[in-house]
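J.: Dropping a prediction and its sequence here:
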Amino acid sequence: MSELHEVAPEPVQMAVPGIPPSLPSSGTTHPYLMKSIDFLRTTQQYSVIPFSAFSALHVASVVVGPALFGPEVGNDMISVGRELYHVPLVELGILVSACVHVVSGIAVNLLRQYYNYVKYGKAKRKKNQNRTKLETAMKITRSPNDVEVRDIDEGLGGISSIVGAGSRPSITSRFLGLSPLAFSGYVLLVLLGGHVYYERVAPLLVDGDSSMIDMTYIAHGLQQKFWEAFTALNLLVATGCYHMLVGWNRYLRRFSLRARKNTYLTLGVLSALCCASLLRVRNLDVFAAAAHRFDIYLAQ
């Protein structure tokens, strides 16, 4: 008995036939990877604030104002806005804000793919990704408006989620491995790139400034190729509003059923206002000299 003494407990690992040894946690083997993802995610969230402020002002000028009060009011709002966001440093800040948001978002997605590869292995990567995206934690309380869906990869959960049928896994998550928010961001990147080129870059290349750009420029495009311009501009507004509204819901952690309903309502109202704005702007008279200049812009 005198030889017995207390020792510190130590874990014992024993190999069990048929069961592979557990893999080390990727969080401990790759701490810098997790820190990089967290840093890029935070950068992505905060970098978009200046561009969101500009977008809200721009939507008010070209969508809400013309639809409710007429194209002339829209032109006045564009003139006021131009004095604000065409200041060199302000315009540069908006551009940097958008670029940082896009680059950090792409980097986060790539690092997450690599993280899943390291954690699960090549054979199990796709299986575990799909399982993670489909896991939904729900908290049901007395009021149906308090139902929360914590799976941020579902976007708005589909129309079925607001009528009590439950949210559905998004098509983009199942087939592309992208959340609806990320997918809308990539689509918006293409649409917004074309919009910026024809609205800002092309006039700069031709005249050195974009002072001639107002509602008559949009009217000329609608009068020349109505369905192409009408569809592209509506798609730009709908995709941009969806991306910003869902992104802010995610940032503010607003996942309740009430928040989703309000987001759908806001998207519907803005889409309707966009259609009304374009239909009213189409009737503007465009002088021949301005139309000729606009044709040069569009030909760039």
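T.: All right, it came through fine. Numbering: from 1, shown residues only.

J.: make it CA atoms for all contacts and neighbour counts henceforth
T.: Fine.

J.: Run a quick neighbour tally on residue 87.
T.: Counted by other C-alpha atoms under 10 Å, the residues lying close to residue 87 total 11.

J.: what's the spacing between stretch 75-88 and its chain's center?
T.: Mean C-alpha position of stretch 75-88 versus that of the full chain (C-alpha atoms, centre = their mean, to the nearest Å) differs by 25 Å.

J.: for comparison:
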Amino acid sequence: MDSRSLRATPSQETLISLMQLDPLPIADTEKDLPPLPEDSNEDEKATARSIGSTHARTTSLGLSGSNHGSIYYLTRIQRYSTYALSIFTTIHLANTSIIPLITRSVPASESYLLLAREIYQTPLTEPLFVALPIAAHIAAGVALRFVRRNQNLHRYGGATPAVLPQKSASNSGAPTTKFSPWPPVSLISLSGYGFALGLGAHVFMNRLLPLHMDGDSSNIGLAYVAHGFARHPLTAYAAYTGLIGLACGHMVWGWAKWIGLAPLAGWKADLKSLGSTNHRAEDVRRRKRRRRIWLWVNGTAVVASIVWAAGGLGVVARGGRMSGWVGKVYDDLYAAVGQ
């Protein structure tokens, strides 16, 4: 046997190939990433030091000693805030769309809206069941992106062994994949950001502006919205169509995610997210099931949008201008924002 083969040393190419990494940011998950190997010893020591005092610090909420990270709690804040928002949205949908669709009249629907305001627009219920859940939902979603970004940077960025090989490869002219620590933005998140902007404009026009101009918003109702459609129909139709579409798409797909349907839905023929069974018949069945779920979720969003638009755009938007001093109040409000 050649003695040189026994004294062979690893080549530089082998070392570089073992050090090469092509990381992909972790998709949305409720679990924190496990600790890195170099962090394991420190974590074990910290756990051993704190194990004696863990039970003493346990509160009635049972948060300590649960080993849950920030992603776990932020995800639950985002989820549980949707419960209050769903109740409010159902009441609001009934008063701004379904009831006008039944009565076919804006004045006849105003009394039902006034009754609903006694539920969600009191000094106690409005901040507690409307403003706080909305703020918590948006803040938790944004915070989740930053937490996942920090985890990706901790694992793949900074002083990882693959930095030098990637730099050398890029200097040699070979194509490299640029790593972004930010997690991928899903369509649910995109629709949520758009919905948040539209909702902010809606709240400003219907709640904050009247409070600032008149010190009260008791005169603001369906007639105020109809007055705006009569003044600027193109702007109003475009704004409310976008708001309804984003709202229904985000809420329906969001609930599909909470109940576990969104990860199973997809129109693409591949099964990357679910894996292949290596059996053609089973793979075909799973593809069909994914497409059926996709159609059901999107169909639900479309139906919800149509119902909301039927009453909101089909009845309320055609209510016409208000006359008298109420119409003058509405004109002043819209003129304040250049409408």
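T.: Right, received. Where do you want to start? Here the structure is a predicted model, which means the values were calculated and not measured.

J.: From the contact counts, what lies against the strand or helix carrying residue 107 of structure 2?
T.: Under the criterion of DSSP states H and E, residue 107 of structure 2 resides in helix 106-120. Where contact means 3 or more C-alpha pairs under 8 Å, 6 or more residues apart in numbering; DSSP states H and E, helix 106-120 of structure 2 is packed against helix 70-93, helix 99-103, helix 222-231.

J.: Out of these, indicate the one that is most buried.
T.: Between these, helix 222-231 has the highest mean count of neighbours, a mean of 22, where neighbours are mean count of other C-alpha atoms under 10 Å.

J.: which residues of structure 1 does it align to?
T.: Applying TM-score structural alignment, one finds that helix 222-231 of structure 2 aligns to the residue range 215-224 of structure 1.

J.: average distance between that stretch and structure 2?
T.: On superposition with structure 2, the average gap between stretch 215-224 of structure 1 and its aligned counterparts reaches 0.7 Å (mean C-alpha distance after the TM-score superposition for structure 1).

J.: My read is that residue 216 of structure 1 contacts residue 281, right?
T.: Yes. A contact is recorded between residue 216 of structure 1 and residue 281 when judged using C-alpha atoms under 8 Å, the distance being 7.5 Å.

J.: In the stretch 101-250 of structure 2, mark out all the helices, start to finish.
T.: Counting by DSSP state H, counting those that start in this stretch, one finds helices in the stretch 101-250 of structure 2 at the ranges 106-120, 125-126, 132-156, 163-171, 187-203, 209-214, 222-231, 233-258.

J.: Nearest approach to residue 297 of structure 2 belongs to which of the helices and strands packed on helix 106-120 of structure 2?
T.: If you check each of these against residue 297 of structure 2 by C-alpha to C-alpha, helix 70-93 wins as the nearest, at 16.8 Å.

J.: Hey, what's the angle from the closest one to helix 106-120? Just curious.
T.: Taking axes from the mean of the first three to the mean of the last three C-alpha atoms, to 10 degrees, one finds helix 70-93 of structure 2 and helix 106-120 inclined to each other by 140 degrees.

J.: Show me what helix 70-93 of structure 2 is packed against.
T.: Taking 3+ C-alpha pairs under 8 Å, 6+ apart as the contact cut, helix 70-93 of structure 2 packs with helix 106-120, helix 132-156.

J.: now do 6 Å
T.: Counting contacts by 3 or more C-alpha pairs under 6 Å, 6 or more residues apart in numbering; DSSP states H and E, helix 70-93 of structure 2 packs against helix 132-156.

J.: Now do the helix it packs on and helix 163-171, the angle between them.
T.: Orientation check (the same axes, to 10 degrees): helix 132-156 of structure 2 against helix 163-171 gives 80 degrees.

J.: quick check: helix 132-156 of structure 2 aligns to which part of structure 1?
T.: Using TM-score structural alignment, helix 132-156 of structure 2 corresponds to residues 96-120 of structure 1.

J.: hmm, back to that, kindly compare burial across the helices of the stretch 101-250 of structure 2 and name the winner.
T.: With a mean of 22, the top stretch among these by mean neighbour count (mean count of other C-alpha under 10 Å) is helix 222-231.

J.: and the angle from that one to helix 106-120?
T.: Angle, helix 222-231 of structure 2 to helix 106-120, by the same axes, to 10 degrees: 130 degrees.

J.: quick one: helix 222-231 of structure 2 to chain centroid distance?
T.: Averaging C-alpha positions (C-alpha atoms, centre = their mean) puts helix 222-231 of structure 2 30 Å from its chain's average.

J.: List the contacts of that helix.
T.: Outside helix 222-231 of structure 2, the residues that touch it by C-alpha atoms under 6 Å, 6 or more residues apart in numbering are 236, 316-317, 319-321.

J.: Of those, select the buried ones using a ChimeraX command.
T.: The following ChimeraX command selects only the buried members of the contacts of helix 222-231 of structure 2, with burial defined by 16 or more other C-alpha atoms under 10 Å:
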select :236,316,317,319,320,321
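
J.: Which members of the contacts of helix 222-231 of structure 2 occur in helices, if any?
T.: In helices, defined here by DSSP state H, the members of the contacts of helix 222-231 of structure 2 are residue 236.

J.: With distance to residue 13 of structure 2 added, can I get the contacts of helix 222-231 of structure 2 in JSON lines?
T.: As requested, the contacts of helix 222-231 of structure 2 are arranged in JSON lines below (distance: C-alpha to C-alpha, whole Å):
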{"residue": "236", "distance to residue 13 of structure 2": "63"}
{"residue": "316", "distance to residue 13 of structure 2": "71"}
{"residue": "317", "distance to residue 13 of structure 2": "69"}
{"residue": "319", "distance to residue 13 of structure 2": "75"}
{"residue": "320", "distance to residue 13 of structure 2": "76"}
{"residue": "321", "distance to residue 13 of structure 2": "77"}
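
J.: Stretch 235-251 of structure 1 against structure 2, how far on average?
T.: Comparison of stretch 235-251 of structure 1 with structure 2 after fitting gives an average deviation of 0.9 Å (mean C-alpha distance after the TM-score superposition for structure 1).

J.: give me the stretch of structure 2 that that stretch matches.
T.: Alignment note (TM-score structural alignment): stretch 235-251 of structure 1 is matched to residues 242-258 of structure 2.
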